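Engineer: Need a 3D model of the sequence below.
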Amino acid sequence: MTAEREYLGSHPWLTFDYRIDFDVKDQLWARLGEAFAQCQHLTGTPLTPAVAEELGAVYLAKGAMATTAIEGNTLSEQEVAEIISGGRTLPPSRRYLQQEVENVVAALRAVDDNSRHGGTAITVDWIKRQNRQMLADLETDDHVQPGEFTTTGLVVGTYRGAPPRDVPYLMDRLVDWIARLTDGNDQQPATVRFFGAFLAATLSHLYLAWIHPFGDGNGRTARLLECAILTNSGLVPWVSANLLSDHYNRTRSEYYRRLSNASRHGDVTGFLGYAAQGFVDQLREQIELVQRHQLRVSWINFVHERFRCLPNTEATARQRTLLLSLPDGPTPLNAVRRLTPELAEQFAGRSDKTVTRDINRLQSLGLAVVDRRTIAPAIHLMAAFIPGRATTPPDDRG
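Structural biologist: Predicted coordinates for the structure are as follows:
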């Protein structure tokens, strides 16, 4: 029966097997080892609910923008964030762009919600539902039936999808393969489970793109499947599970080249290495952002503790407000009184001499770094364990 399958002649790379080239195996494992460590770091990082919610919104917007941008959506990350928050509705001529984003956001939120209730069961029907969600309320070509396998031979660029009559069989094999790659992991070390989840996620992404089972939305569906598998592992924080979409979008031409090389030249390892390096790079950026938030929270706590020891006067309260209103970097001295509405109200009716006295007081307390033109909070005081920065104020000489 297998010999009758048309795809064996047209798509011989659909083997549902993989071999990691020996000469890059150690390099790939090293990248995945770092990715695992970074994910563990993020998982164990305490954040206030407000900061966690803010970061969740940031990476939801990044993920939705990235996976739609790869398919040609032109909305900016800021526009996507405003759409997600409900603060923006695009005009009719661009409404389809908003709909594309909203469809992806709904799917990503469902993956997140499922992860809190036992994870997502990856079945053929589930994959079909995700494709239907991706195309919901969008105009499509006549041959496209959202959530149903194509019955028409598809060509994307120079790539031809798998023979339509083989698609149901191939999708059944894909789902079974995903289960094998991720099954029985509870008894294995966390590192092995992480490696298995990453391989299952990226390989299923690759195979779904190769099979091209739907009339439209295959790329978005493949990247959502990748995100769901990573989230299901329980070892990748949800805010990190769609970082790969951002990587693919940032390196779009390389993404398509790696997909092409994997099918034309059998370079599956090249795609895995490309994805692993991008995942590591994105995780590093994410941790840096989380650390900046943590640093800011520590700074706020330190300021309140420091001011608790000072006289409880109107001037002291104003100086504390000023200090906490300063952004991390240098602020021009002439902009200080207008940093926030609260600060503007406290300085209302007061002379520039009052502002100068408050600035000098913060400097004398060692809580601000001041030169002739700018003021910056002394957040470097929080960096006790960062080599070379424990007691060194920022250098603003430009």
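Engineer: From now on I want contacts and neighbour counts done on CA atoms only, so please keep to that.
Structural biologist: Noted.
Engineer: how deep is Arg180 tucked in, by neighbour count?
Structural biologist: Neighbour count of Arg180, defined by other C-alpha atoms under 10 Å: 13.
Engineer: That one and Thr158: what is the separation?
Structural biologist: Distance of Arg180 to Thr158, computed by C-alpha to C-alpha, to the nearest Å: 32 Å.
Engineer: How about the helix or strand where Gln346 lies, which residues are buried there?
Structural biologist: Assigned by DSSP states H and E, Gln346 falls within helix 341-347. Within helix 341-347, the residues scored as buried using 16 or more other C-alpha atoms under 10 Å are 343, 346-347.
Engineer: Contacts for the following helix or strand past it next, please.
Structural biologist: Downstream of helix 341-347, the next assigned helix or strand under DSSP H and E is helix 352-364. Helix 352-364 is contacted from outside by 315, 318-319, 323, 336-337, 347, 368-370, 375, using C-alpha atoms under 8 Å, 6 or more residues apart in numbering.
Engineer: Another for comparison:
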Amino acid sequence: MYEALSKKKTELDQCRPMPPELVTNLEDWFRVELTYTSNAIEGNTLTRQETALVVEKGLTVRGKSLNEHLEARNHANALEHVKTLIDRPSITITEQDILAIHHLILHAIDDPNAGAYRAFPVRISGSLVVLPNHVKVSRLMAEFVSKIHDDASKLHPVALATWAHYELVTIHPFADGNGRTARLLMNLILMQNGYPPAIISKRQRDRYIKSLEQAQLGGSRDNFDKLIAASVDKSLDIYLKAARGEDAPQPINPTKLLKIGELSKLSGQTTPTIRYWTSLGLLDVASKTEKGYTLYARDQLKRIEEIIELKGQRFSLEEIGLKLVNKTNG
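Structural biologist: This next block holds a predicted model:
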């Protein structure tokens, strides 16, 4: 599993240095995508385009809560802080680094608990997982950071990043923001070792949470490890395609969205068909107007082409949905 990732990483290293404008393009895209997906996993309802509006334009979105706006801005700021640490080796990661990331995540949302270990017991809603007693958190975190230092030169970087992610959410040292902090720590370790950040998509949410819980309840961690490895693999592919001039993700422009009628006209599908496919989750809604009209990003035109092609192969819509999810999962 990790050997294949090392090979792709070597290929990417051979493409470096990449043109500055390409690097900026990739960083801008990953900034919005990482912010959108990490917050969406935690229940934030901002769409990808709305996240771009908040992060890139500093605007507010009608109908969305103040906390959702703060979560987007905070995550983007925390990611920028993480980037200032990537020139350091993983062996130098400290508790203060983790606390600083968490402080930025909860800034102005829960200031008393931002950047501080929890001082009370917590439970994960809907889960049977029993979390460590809060009086043990300080000791567990000191041991956790020491283990990162010990294993930095022993484990494959992706294995180290995956373990750090899992271990931090299992210790659950904070009152809130554990998942977002863990994903940023994972990506810090990846980027320190020359890998692009891993994106866990909104479509992967259930698989991600179930794989974590499976391991936390005493089962195998294999499913979680494979999910993270697949996410890293997908990010490597994005960078490699861009470096080779094959394809580069375009920074999300929240102002270039299509109304359902426009999407229907451009795709050759009826409006009721577009609406039905959207209700089944085959198409992603980018945003909504103040009057409640649905808006789509232009990449949904390609999604429609995929749906049509699969229908032509006599797959049912349910089967198409599963195929699209598996494709997103890498």
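Engineer: just to revisit the earlier point, can I have the buried ones of the contacts of helix 352-364 of the first structure as a ChimeraX selection?
Structural biologist: Of these, the buried ones can be selected in ChimeraX as follows, counting by 16+ other C-alpha under 10 Å:
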select :318,319,323,336,337,347,368,369,370,375
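Engineer: Cross the contacts of helix 352-364 of the first structure against strands and list the overlap.
Structural biologist: Counting by DSSP state E, the part of those found in strands is 368-370, 375.
Engineer: So which of these is the closest to Glu102 of the first structure?
Structural biologist: Closest approach to Glu102 of the first structure among these (C-alpha to C-alpha): Ile375, at 41.8 Å.
Engineer: For that closest one, give its distance to Val156 of the first structure.
Structural biologist: Separation of Ile375 of the first structure from Val156 of the first structure (C-alpha to C-alpha) stands at 55 Å.
Engineer: do Pro163 of the first structure as well
Structural biologist: Pro163 of the first structure is 14 Å from Val156 of the first structure, by C-alpha to C-alpha.
Engineer: Between these two, which is the more surrounded one?
Structural biologist: Ranked by neighbour count (other C-alpha under 10 Å), Pro163 of the first structure and Val156 place Pro163 first, with 22 against 8.
Engineer: That one touches Leu8, doesn't it?
Structural biologist: No. Pro163 of the first structure is not in contact with Leu8 according to C-alpha atoms under 8 Å; the separation is 9.9 Å.
Engineer: Do a quick rundown of the strands in the second structure.
Structural biologist: Using DSSP E, strands in the second structure cover 258-259, 287-288, 294-296.
Engineer: want to throw those strands into a markdown table with distance to Leu85 of the second structure and mean neighbour count?
Structural biologist: Shown next, in a markdown table, are these (distance: least, C-alpha to C-alpha, whole Å; neighbours: other C-alpha atoms under 10 Å):
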| stretch | distance to Leu85 of the second structure | mean neighbour count |
| --- | --- | --- |
| strand 258-259 | 39 | 17 |
| strand 287-288 | 34 | 20 |
| strand 294-296 | 36 | 20 |
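Engineer: His69 of the second structure pairs with which position in the first structure?
Structural biologist: With TM-score structural alignment as the criterion, His69 of the second structure lines up with Gln98 in the first structure.
Engineer: one step back: tell me, the helix holding Gln346 of the first structure lands on which residues of the second structure?
Structural biologist: Taking TM-score structural alignment, helix 341-347 of the first structure hits no residues over in the second structure.
Engineer: That helix packs against which elements?
Structural biologist: If contacts are counted by 3 or more C-alpha pairs under 8 Å, 6 or more residues apart in numbering; DSSP states H and E, helix 341-347 of the first structure sits against helix 314-325.
Engineer: what stretch of the second structure lies opposite the helix it packs on in the alignment?
Structural biologist: So helix 314-325 of the first structure sits over no part of the second structure, by TM-score structural alignment.
Engineer: helices or strands up against that helix?
Structural biologist: helix 268-307, helix 341-347, helix 352-364.
Engineer: chain center to the second one, what's the gap?
Structural biologist: This points to helix 341-347 of the first structure. Averaging C-alpha positions (C-alpha atoms, centre = their mean, to the nearest Å) puts helix 341-347 of the first structure 36 Å from its chain's average.
Engineer: what separates the alignment partner in the second structure of Leu224 of the first structure from Thr92 of the second structure, distance-wise?
Structural biologist: For Leu224 of the first structure, the aligned position in the second structure is occupied by Leu184, per TM-score structural alignment. As judged by C-alpha to C-alpha, Leu184 of the second structure and Thr92 of the second structure stand 16 Å apart.
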